[in-house]
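Trainee: A predicted structure for the sequence below; I have some questions about it.
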Amino acid sequence: MSGPGPVVPVSGEQAAAFDLGEGDCAVLCLHGFTGTPYEVRPLGEALAAAGYRARGPMLPGHGSSLAELAGASYRDWLAAAHAEFRELAGRHERVCVVGLSMGGLLTLSLCAEQPVAMAAVIGTPLRLRFPIPQLVPLLRYVLPSVPKRGGSDIRDPLARARHPSAPRMPLAGIHEVLRAQRHVRALLPRIATPLLVAHGRHDATADPRHASRICRAVSSTRCERLMLENSAHVVPVDHDGPQLAAALVAFLGGSREASQRC
């Protein structure tokens, strides 16, 4: 999802899916709406260096045409996330999940419905900002897409300039994000997975207060919040990306309880 900054179209190798590292524990890394695996790849690289297998798939409809993105539903994204999780679970004793923005919504859904060992969500919007939820259900029939005015919501100007991202947002896709949010809000009390909930202080896309709301709503006995003070929405590639990566590695491996560690 988007906010201020120049728009850079999606490019091939930068945006490609990744499968990095080896280890007993695997970590599924899920990107956001209109994004690509590029935006979670720094986390995958840090995890691989720390001894994890890190896998970042391209979600349905992404990395291709606007028409394909407009034709994908949140159920398509969720089905893909479930399939990726099951594939990793068939090869690894423990599987953790990390998700950015919409990928965070998918991560929370997996936590409620799959045996996720541990999870981290970044810049995850439980609701979109007014008036989007009220207008999208009607406008999507008359306005196919809207431009990203300013591009990706990244505070670091160099990172923002090179960030591959779809130049427009289909309103049908935004409507699917709204549906995903409703789906996930209903699931939150069922989640008992240990969680790291991270958010950029300057996020113009997802309200930073949602980090606290997630921790209050879930049933997890361990829910840690991390506010990244010098970043916006796409934290892994923003100023605080290295801090987030280090915190994620520490979170996954730092519990004294083996059952609470990946």
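Mentor: Thanks, I have the structure now.
Trainee: For the rest of this, base every contact and every neighbour count on C-alpha atoms.
Mentor: Will do.
Trainee: Distance from the helix or strand hosting Cys111 to the middle of the chain?
Mentor: Assigned by DSSP states H and E, Cys111 belongs to helix 102-113. Its chain's C-alpha centre and that of helix 102-113 lie 9 Å apart, by Cα atoms, centre = their mean, to the nearest Å.
Trainee: buried sites along the helix or strand just after that helix?
Mentor: Counting by DSSP H and E, the element after helix 102-113 in chain order, helix or strand, is strand 119-122. Neighbour counts using 16 or more other Cα atoms under 10 Å place 119-122 of strand 119-122 among the buried residues.
Trainee: Tell me the buried residues in the next helix or strand after strand 119-122?
Mentor: Next in sequence after strand 119-122, counting helices and strands by DSSP H and E, comes helix 132-139. Across helix 132-139, burial judged by 16+ other Cα under 10 Å covers 133, 136.
Trainee: show me where the stretch 151-262 of the chain has helices.
Mentor: Here the stretch 151-262 of the chain has its helices, by DSSP state H, counting those that start in this stretch, at 157-162, 171-187, 210-217, 241-253.
Trainee: among those helices, which is the most enclosed?
Mentor: Counting by mean count of other Cα atoms under 10 Å, helix 171-187 has the highest mean neighbour count of those, with a mean of 20.
Trainee: In a markdown table, list the buried residues of strand 119-122 along with distance to Gly200.
Mentor: Shown next, in a markdown table, are the buried residues of strand 119-122 (distance: Cα to Cα, whole Å):
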| residue | distance to Gly200 |
| --- | --- |
| Ala119 | 18 |
| Ala120 | 14 |
| Val121 | 12 |
| Ile122 | 8 |
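Trainee: putting a second one here so we can go through both:
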Amino acid sequence: MSDPIAPFASEGTPGPDGRRVGVLLSHGFTGSPASIRPWAEHLAARGYAVRVPLLPGHGTTWQEMNRTGWKDWSEAIETAYADLAAQCDRVVVGGLSMGGTLALWLASRHPEIAGVTVVNPAVTSTNKQLLLLPVLKHVVPSMPGLAGDIKKSGVVEHGYDRTPLRALASLVDAWKALRPELPAITAPLLVFRSAEDHVVDPSSARMILQRVSSRDAREILLPDSYHVATLDNDAATIFDESARFVERVTAP
């Protein structure tokens, strides 16, 4: 049995017109490819070349993650995108939570991206406790974990049980830098948002949809899932709707 935390890759097959379509997906903060592997496998079964990298500092210990930050994660996703784009005619990017943030960041820098599909992405928060991070990160190394916010019983995300605060502060700083860049996103956008999410509040999806320049932008509400919706009760909706989205935005 394959390791669910390991990176995922499928080569895909060219379509009837000989074109190869790629999909780059990213997992979330303190998570791993396990949180989106079923999503990746669903798209790979459709013939797409799918990549899910393991971001630096993830899949090991929260202490190691605390020595990484946005620069490391964004460089890793940029490299993965460049490799996939070199092999494919069109590429769609997406992700869960911070993975969605990374996908939006890529789309703001690469107008050639065919589409963006994100699940509970974060670019802001109404949580006032985050205002303490610049000081708190020097005093307390970690707080209770964010992973495992799943409504469906018996499902494991394979994320850390602690939240590394230096790494979290880096992510919050990245939100501030990304927000002014959201209007640079012109690619078609599909946002999935859980009706009840204990990690990311609705302000992020609202800001993203208001600020992007995408003429083709849509939100789908997930009524029966928490934050890690890719492993939750509405996962099939994410898989099916995103597959239709990829097919549509990459059509010749």
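Mentor: Great, that's in hand. Please read all numbers here as calculations on a predicted model, not as lab measurements.
Trainee: Please work out which residues of the second structure line up with the helix holding Cys111 of the first structure.
Mentor: Under TM-score structural alignment, the alignment places helix 102-113 of the first structure onto residues 98-109 of the second structure.
Trainee: average distance between the matching stretch and the first structure?
Mentor: Mean deviation of stretch 98-109 of the second structure relative to the first structure after superposition (mean Cα distance after the TM-score superposition for the first structure): 0.6 Å.
Trainee: Touching that stretch from outside, list them.
Mentor: Contacting residues not belonging to stretch 98-109 of the second structure are listed as 25-29, 74, 77-78, 93-95, 113, 116-123, 178, 181-187 [Cα atoms under 8 Å, 6 or more residues apart in numbering].
Trainee: Show me how to select, in PyMOL, the buried members of those.
Mentor: In PyMOL, selecting the buried portion of those, with burial taken from 16+ other Cα under 10 Å, looks like this:
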select buried, resi 25+26+27+28+29+74+77+78+93+94+95+113+116+117+118+119+120+121+122+123+178+181+182+183+184+185+186+187
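Trainee: Next one: the residue of the first structure positioned farthest from its centre from Arg149 of the first structure, what distance?
Mentor: Using Cα atoms, centre = their mean, the residue of the first structure lying farthest from its centre is Val142. It sits 28.8 Å away. From Val142 of the first structure across to Arg149 of the first structure, the span is 19 Å (Cα to Cα, to the nearest Å).
Trainee: One more: Pro133 of the first structure?
Mentor: As judged by Cα to Cα, Pro133 of the first structure and Arg149 of the first structure stand 19 Å apart.
Trainee: what's the answer for Tyr52 of the first structure, then?
Mentor: 37 Å.
Trainee: Between those two, which has more neighbouring residues?
Mentor: Tyr52 (24 against 14; other Cα atoms under 10 Å).
Trainee: Map that one across to the second structure for me.
Mentor: Checking TM-score structural alignment: Tyr52 of the first structure goes with Tyr48.
Trainee: Could you grab the helix/strand/coil label for the counterpart of Ala83 of the first structure in the second structure?
Mentor: Alignment of Ala83 of the first structure against the second structure is given by TM-score structural alignment, with Thr79 as its counterpart. Following DSSP: H, G, I helix; E, B strand; the rest coil, Thr79 of the second structure is assigned to helix.
Trainee: what about Thr79 of the second structure, how many neighbours?
Mentor: There are 13 residues near Thr79 of the second structure, going by other Cα under 10 Å.
Trainee: residue contacts, Val123 of the second structure?
Mentor: 101, 172, 175-176, 178-179, 204, 207-208.
Trainee: so which of those comes closest to Ala44 of the second structure?
Mentor: Among those, Thr101 lies closest to Ala44 of the second structure (Cα to Cα), at 22.3 Å.
Trainee: What about that closest one, how many residues nearby?
Mentor: Counted with other Cα under 10 Å, Thr101 of the second structure comes out at 28.
Trainee: Kindly provide the distance from it to Leu178 of the second structure.
Mentor: 9 Å.
Trainee: cool, Leu104 of the second structure as well?
Mentor: Distance from Leu104 of the second structure to Leu178 of the second structure, by Cα to Cα: 8 Å.
Trainee: Skip the chain neighbours and tell me the closest residue to the residue minimising distance to the centre of the first structure.
Mentor: What sits nearest the mean C-alpha location of the first structure, by Cα atoms, centre = their mean, is Leu100, with 1.8 Å. Closest residue in space to Leu100 of the first structure, ignoring its immediate chain neighbours: Ile122 at 4.7 Å, by Cα to Cα, 6 or more residues apart in numbering.
Trainee: which ones are touching the one you found?
Mentor: Applying Cα under 8 Å, 6+ apart, the residues near Ile122 of the first structure are 98-101, 104, 197-199, 235.
Trainee: how about it, what's its match in the second structure?
Mentor: Looks like Ile122 of the first structure aligns to Val119 there (TM-score structural alignment).
Trainee: residue in the first structure matching Ser214 of the second structure?
Mentor: Mapped onto the first structure by TM-score structural alignment, Ser214 of the second structure lines up with Ser220.
Trainee: Pretty sure that match sits against Leu196.
Mentor: No - if you go by Cα atoms under 8 Å, Ser220 of the first structure and Leu196 don't touch, sitting 10.5 Å apart.
Trainee: Neighbour count: the two, which is higher?
Mentor: Leu196 (22 against 17).
Trainee: What's the match for the more buried one in the second structure?
Mentor: Aligned partner of Leu196 of the first structure by TM-score structural alignment: Leu190.
Trainee: How about that match, nearest residue that isn't a chain neighbour?
Mentor: Residue nearest to Leu190 of the second structure in three dimensions, not counting chain neighbours: Thr117, with 4.6 Å by Cα to Cα, 6+ apart.
Trainee: Looking at the contacts of Ile122 of the first structure, which is nearest Ala67 of the first structure?
Mentor: Using Cα to Cα, Ser101 comes nearest to Ala67 of the first structure of the contacts of Ile122 of the first structure, at 21.4 Å.
Trainee: still on that earlier bit, reformat the contacts of Ile122 of the first structure as a markdown table; add distance to Ala67 of the first structure.
Mentor: Putting the contacts of Ile122 of the first structure into a markdown table (distance: Cα to Cα, whole Å) gives the following:
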| residue | distance to Ala67 of the first structure |
| --- | --- |
| Val98 | 27 |
| Gly99 | 24 |
| Leu100 | 23 |
| Ser101 | 21 |
| Gly104 | 24 |
| Val197 | 32 |
| Ala198 | 32 |
| His199 | 30 |
| Val235 | 27 |
